[in-house]
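S.K.: missing the sequence, but the structure's below:
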């Protein structure tokens, strides 16, 4: 009887500990908005142009851009096979200061990601480093990105 009581008490303790550890998991999820908001510059490139059609450097405009992306509403999906690129949004961040380096003299911006939009369809490609993902985005996001690239 004593062994059964110890076993039951042990199981209850483990369940309580595991449940307590999972309560804050939703708070630890990765926040894409905060990550993208670290951008210092966004360039909008149109197909066939070597110069940026639009450059966004103002922090309020970048914040507005990120909020308008509505990243939490994106759905992972394959884009249709017949697509024509509309614009490419290149996101830049300040290079990371490494141990022993001064951050003051570090003004070089590094490309961290880019978003490719397509004509007449609400799909985008997001590329970060060597990872590329396709998403179906809400129509309002697609319209917003289309209006920026005009």
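M.R.: Sure thing, it's come through. Predicted, not measured: the structure shown is a model, and the values here were computed from it.
S.K.: C-alpha only now, for contacts and for neighbours.
M.R.: Fine.
S.K.: residue 84: how many residues sit nearby?
M.R.: For residue 84, the count of nearby residues is 12 (other CA atoms under 10 Å).
S.K.: ok, it - contacts?
M.R.: Residue 84 is in contact with 118, 119, counting by CA atoms under 8 Å, 6 or more residues apart in numbering.
S.K.: same thing but at 10 Å, please
M.R.: The contact partners of residue 84, by CA atoms under 10 Å, 6 or more residues apart in numbering, come to 47, 117, 118, 119, 120, 121.
S.K.: before we move on, what about residue 20?
M.R.: For residue 20, the set of contacting residues under the criterion of CA under 10 Å, 6+ apart consists of residue 14.
S.K.: any idea which element it lies in?
M.R.: Under the assignment given by DSSP states H and E, the secondary-structure element containing residue 20 is helix 2-22.
S.K.: and that helix, how far from the chain's centre?
M.R.: The gap between the average C-alpha position of helix 2-22 and the chain average comes to 39 Å, counting by CA atoms, centre = their mean, to the nearest Å.
S.K.: surely residue 135 and residue 74 touch.
M.R.: Yes. The pair formed by residue 135 and residue 74 meets the contact definition of CA atoms under 10 Å, at 6.0 Å.
S.K.: another structure for you, compare them:
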């Protein structure tokens, strides 16, 4: 009888430990990924396949990154009925020659997707997607690119 009780208790403990481990959502350290944004040479702001704005230049991209407040993003599941509003497409130069007349080829490095009437966004980098709930002022800042 003790063996059966011990086995049942062990199974219940295992289920409890495993079950809790699968339901916990781990935060992602976005500081590792923010360097990819910093290395961007250009950010296209898109809505419905139309470019609304272009962010370029070291200072402008640095200001953009600071305004994102990446350290305050919290990983959350995206609401099911979310509709993409804006896309911020991150590019870096593929080949940089030292010649002034050289044409630069840009390679997409990632995307930030915002959603209509929502404080959620998706950050895509290296074919991996992360969904976050961000501070209200971050979404307000990103929405300024619509105008």
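M.R.: Ah, there it is. These numbers come from a predicted model, not from an experiment.
S.K.: what's the TM-score for these two chains?
M.R.: Superposed pair, TM-score by TM-score structural alignment, normalised by the length of structure 2: 0.70. Supporting alignment: 115 aligned residues with a CA RMSD of 2.0 Å.
S.K.: after the helix holding residue 20 of structure 1 comes which helix or strand?
M.R.: Tracing the chain C-terminally past helix 2-22 of structure 1 and defining elements by DSSP H and E, one meets helix 32-37 next.
S.K.: which other residues reach that next one?
M.R.: Counting by CA under 10 Å, 6+ apart, residues outside helix 32-37 of structure 1 touching it are 59-60, 62-67, 69-72, 91-93, 112-113.
S.K.: among those, which ones are buried?
M.R.: Neighbour counting by 16 or more other CA atoms under 10 Å classes 62, 63, 65, 66, 69, 71, 91, 92, 93, 112, 113 among these as buried.
S.K.: which of the residues you listed fall in helices?
M.R.: Of the positions in those, 62, 63, 65, 66, 69 sit in helices, assigned by DSSP state H.
S.K.: related to what we said a few turns ago, which of the contacts of residue 84 of structure 1 still touch in structure 2?
M.R.: Contacts conserved in structure 2 for those, counting by both residues aligned by TM-score structural alignment, their matches' CA atoms under 10 Å: 117, 118, 119, 120, 121.
S.K.: for those, which one is nearest residue 144 of structure 1?
M.R.: Of all those, residue 144 of structure 1 sits closest to residue 117, with 11.0 Å by CA to CA.
S.K.: quick check: the gap between that closest one and residue 80 of structure 1.
M.R.: Relative to residue 80 of structure 1, residue 117 of structure 1 is positioned 12 Å away (CA to CA, to the nearest Å).
S.K.: same check, this time on residue 60 of structure 1
M.R.: Here the criterion is CA to CA. By it, residue 60 of structure 1 lies 34 Å from residue 80 of structure 1.
S.K.: same question, residue 110 of structure 1
M.R.: Looking at residue 110 of structure 1 against residue 80 of structure 1, where the rule is CA to CA, the gap reads 31 Å.
S.K.: between those two, who's got more neighbours?
M.R.: Neighbours per residue (other CA under 10 Å) separate residue 110 of structure 1 from residue 80, with residue 110 holding more: 15 against 8.
S.K.: the more buried one sits in which helix or strand?
M.R.: strand 109-118.
S.K.: now the residue nearest in space to the middle of structure 1: how far from residue 7 of structure 1?
M.R.: A centroid search over structure 1 (CA atoms, centre = their mean) returns residue 32, at 3.8 Å, as the residue closest to the centre. When distances are taken as CA to CA, residue 32 of structure 1 and residue 7 of structure 1 turn out to be 44 Å apart.
S.K.: what lines up with residue 142 of structure 1 in structure 2?
M.R.: For residue 142 of structure 1, the aligned position in structure 2 is residue 139, judged by TM-score structural alignment.
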